[in-house]
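**Q** Just need the structure, nothing else, for what follows:
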Amino acid sequence: MQSNHHDITIIGAGVSSVFLAYTLMKHNEHVSIHMIDLGKELSERTCGLDAGGVCTCEGMCSKYIGFAGLGKSEGKFNYTNDFGGELGRKIGEQTTFDLMQEVDDILCEFGGDIIPTYSTKNEKLSLRARMADMKVLSTEVRHLGTRLANEIFQKIYEVMKNRIMFSFETHVERILKNENGFHLKSNRGDFTTGKLIIGTGMSGSTWLKEQAGSLGLLPGKTRLDMGIRVEMKGDQLESILGDTFETKLKIERDSFRATTYCMNPRGRIIRKHQHGLVMPDGQNVREKDTPSANLNFSLFVPRYFQSHDEAMEFAVNIIGGINQGRERIVVQRLEDFKLHRNTETLGENLVGPSLNGECGNVREEVPELYGMALEEFLASVEKLIGETIHPDTLLYGLDAKFYEPTLPTDENFETDVSNLYLVGDCSGETHSLSQAAASGVYLGKHLGRWDLPVNDNHRKGEPCNE
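**A** Down below sits the predicted model:
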């Protein structure tokens, strides 16, 4: 019978937690680790959404929670400090780059090297972009694809389960701090631990808010990115895409900054379900047997709200209003958008829609900020490519990327509560698979260097004398 007490317990089995636990067990063979997740193990994570249908899950959707978290979906690792989080600012850019290399080494150890990396760096394009008042964000990318990502994380799980105790479909109802660490009450019984790490990502935001309040942790501001998804002629950006699979562009103005996200040459637009909302999302060409003739991307504008509730209320009001209680997504031709008129039909449109949206007026259904950002962005793109964006380009409303409220942590991700750590997206420092995984490696190394268990909660652990 396995013990209910462990040196370290990790709540959440997403990408950051997986890389943390894997690193920790490699650096400290004596530490006992317990990983808890509300979802299922990877082999049991099935949902109708995976096959393009509707969600078939009871409770929270298995597409988003369970072992590997969002790492099972496309498996796109962007190795960069240009976007995807603020980890470089917290622990140093070079340190972050080095950690992301370690992440890639682990992926390759389990078979990721059969997919070569590609780079989006292009010095000539960067110079041209600056002349058009834009910036090109670059990255090294290893895009595993859904099938390979699942295979890799399953292999990692097979190694980890020999050293780590897993509790799936387990809901931690309450966290109690005591002099020896933490007491966890769950639907599967009680557990105790010396150190506690929370890596619940976006899916656990409501739960984390409740637990933080009971532990006396006060969240800070919450970021919310929203923007219009654009679908254009597949060759419209050919002069700037060059040999790269994706080019990320950014504009900064006095009142906003906006960045392209999830650019998919020859990809399709699909419906994304999050937080009860339905949004237009990009599907990579590698995920579909029948490619599109189009290119699509979202132009995200970040905004900061005083609380997570305020950010979610704003998103629900806007996107929920577009959805109208169903899966409605509004679509409008660029020419109609510029002329402030409704789009009535797409029957003769040169750019054939890859998503069955409802014709309407995006400008009237999204806040002015996002329409203004798109207009200025497209004007800069026209300077960059030296031609007019085709009037039959399609605009879909409204895409969004959600973030966790920030909770203060020190340089080692430890909160104001001794021996309680936050890692990955729920730390507020990472917003991508690569940076989340890197934060896990970082914390795994840090904890692996310390004597365990720690029984004095007023004193940090002492480094091992090796």
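
**Q** For the rest of this, base every contact and every neighbour count on C-alpha atoms.
**A** Will do.

**Q** Please, which helix or strand holds Leu107?
**A** Assigning secondary structure by DSSP states H and E places Leu107 in helix 93-109.

**Q** can you list contacts of the helix or strand just after that helix?
**A** From helix 93-109 onward toward the C-terminus, using DSSP H and E, the following helix or strand is strand 118-119. Contact with strand 118-119 is made by 138-142, 244-245, as judged by CA atoms under 8 Å, 6 or more residues apart in numbering.

**Q** now those residues in JSON lines, with distance to Thr430 and secondary structure?
**A** Listed next are the contacts of strand 118-119 as JSON lines, based on distance: CA to CA, whole Å; DSSP: H, G, I helix; E, B strand; the rest coil:
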{"residue": "Ser138", "distance to Thr430": "17", "secondary structure": "coil"}
{"residue": "Thr139", "distance to Thr430": "16", "secondary structure": "coil"}
{"residue": "Glu140", "distance to Thr430": "17", "secondary structure": "strand"}
{"residue": "Val141", "distance to Thr430": "17", "secondary structure": "strand"}
{"residue": "Arg142", "distance to Thr430": "18", "secondary structure": "strand"}
{"residue": "Thr244", "distance to Thr430": "24", "secondary structure": "coil"}
{"residue": "Phe245", "distance to Thr430": "23", "secondary structure": "coil"}
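
**Q** one more to put side by side:
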Amino acid sequence: MSLKKHYDVAIIGGGIGGIMTAYRLVESNPQMKVLIMEKGHAIRQRHCPIVTGKVEKCIKCSSCAIMEGMAGAGAFSDGKYVISTEYGGWLTEFLEPQTVIHYIEQADEVLVKFGATTDRFMPNDDLKRLCLQHDLHMSQAQLKHLGTDSNFDTMRKLIEYLEDKVDIAVDTEATDVNKDTKEIHLIHKGEKDVITADKIIFAVGRVGSRFFSDWCEKNNIPLKNNQVDIGVRVELPAMVWDHFSKKIYEPKIWYRSKQYGDTTRMFCFNERGHVVTENTGGVLTVNGHSYRDQARKTENSNFALLSTIRFTEPFKKPIEYARYVASLANLICGGGVMVQRLGDLEIGRRSDESRIRKSTTRPTLHAVAGDLSLCMPKRQLDNIIETLHALDKIAPGTANYDTLLYGIECKYYSARPKCTEFQLDDCPGLYAIGDGAGFTRSLSQAAANGMYVADKILGK
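**A** I've put the predicted structure just below:
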């Protein structure tokens, strides 16, 4: 596909935020010339060699099929769609809660149109009460579990619907944007090019957060650092958490440690799922997937357990800090990710291949057996161990000797730019949305953010 020299709206990033922006624009104004630029591959060409069984370990593809490509990192996520303002982002700092829910519901209607389930898990006060009895705090939401497979298929159908309504340029990297001339410098399938657009939207996602932050700093747009979460992916027998997952699907629980007073949170629960590797700019981290297809389910469930850090002056690079911790784990593992039994960690010895083979919890990811204490800061590791024992009180078996801990898992949120109604300050016609701009951290709020900005552009 050859690019036009000028567009009404150019969207940098093909994740759910950018896709929903484009969808709303062309549904409301079919004559509008809209471009989606995506650094990664087309959705039908996104094939991770680990997932397809070609290799056991990450081989660091030039474009990580898990993290990059049309539909963004969310394409291979567990497909949890959160219908709540209790968590999933910070849009309520900019919009009224009822407005956020309104757009979340509208985005859900679009996903259902392309095949997403209508089933919802509802809040459960009995489980919330159980948590409170042990000084654990559970966030509540209506929740839809699309499943990694069904979510991918839904996004594929939505993208195919858009293909003859907007220009979609994959394998296309925006390298710079001139905020005055609205020129976008890009590399399209290996060739340099320059286009212009009346409106430009940064919808870069987590993978593009460094690019966006660097661009803001270069253009003197003030940034506010957000939190960074560092921790592990926990894997254990699925039945340990069945009493939660069968009722609400995702137990999203936070705990304040007694030792430091820090917050550690359990989230991104994957019932009978798989632990997976992610490659973000050459740094390998872990995540989790879960499928709706019964044949692809495992005997284990997994979840993220991350300790939250908010840095103060003069430190201003929390994303680099998280990447450093993760890269240290990669270094120790010879370029891979690590797994350790909780019991080994607590008695101060590394797990080795022999000990992992003896584990009653069989790992779903081929990771390097090692010692998390050699790469994770003590404070965060103490928080994680304390929280696992707190969770064990509501789900006995969580803190078993053979509970597996994979590292490192990071969730870092881009520094948030100074803006008004998501339009960057002193940059008329330039907008930022979604996880990459530090406004959201979920499929639902990223989708809502995109639709809201589309309506602003349309003058609604």
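
**Q** which residues are in contact with stretch 416-423 of structure 1?
**A** Contacts of stretch 416-423 of structure 1 (CA under 8 Å, 6+ apart): 16-17, 181, 194-199, 215, 217, 408-409, 413-415, 436, 439-440, 443, 457-458, 460.

**Q** those helices in the stretch 351-460 of structure 2, which residues are they?
**A** For the stretch 351-460 of structure 2, the helices defined by DSSP state H, counting those that start in this stretch occupy 353-358, 378-391, 443-458.

**Q** can you tell which of those helices is closest to Val9 of structure 2?
**A** helix 443-458 (9.0 Å; CA to CA).

**Q** Where does that closest one end up in structure 1?
**A** Under TM-score structural alignment, the match for helix 443-458 of structure 2 in structure 1 covers residues 433-448.

**Q** What is the distance between the matching stretch and the centre of its chain?
**A** Here stretch 433-448 of structure 1 is found 16 Å from its chain centre; the criterion is CA atoms, centre = their mean, to the nearest Å.

**Q** That one against structure 2, how far on average?
**A** Compared with structure 2 after the fit, stretch 433-448 of structure 1 shows a mean deviation of 0.8 Å (mean CA distance after the TM-score superposition for structure 1).

**Q** cool, stretch 371-383 of structure 1 as well?
**A** Aligned to structure 2 and superposed, stretch 371-383 of structure 1 gives a mean residue distance of 2.3 Å (mean CA distance after the TM-score superposition for structure 1).

**Q** Give the buried residues for that stretch.
**A** 371, 373-374, 377, 380-381, 383 (16 or more other CA atoms under 10 Å).

**Q** And for stretch 295-313 of structure 1?
**A** Buried-residue list, stretch 295-313 of structure 1, by 16+ other CA under 10 Å: 295-302, 305, 307-308, 311-312.

**Q** ok, back up a step: so which of the helices of the stretch 351-460 of structure 2 is nearest Met70 of structure 2?
**A** Closest among the helices of the stretch 351-460 of structure 2, using CA to CA: helix 443-458, at 14.0 Å.

**Q** list the helices and strands the closest one packs on?
**A** Judged by 3 or more CA pairs under 8 Å, 6 or more residues apart in numbering; DSSP states H and E, helix 443-458 of structure 2 is in contact with helix 16-28, strand 80-83, helix 97-113.
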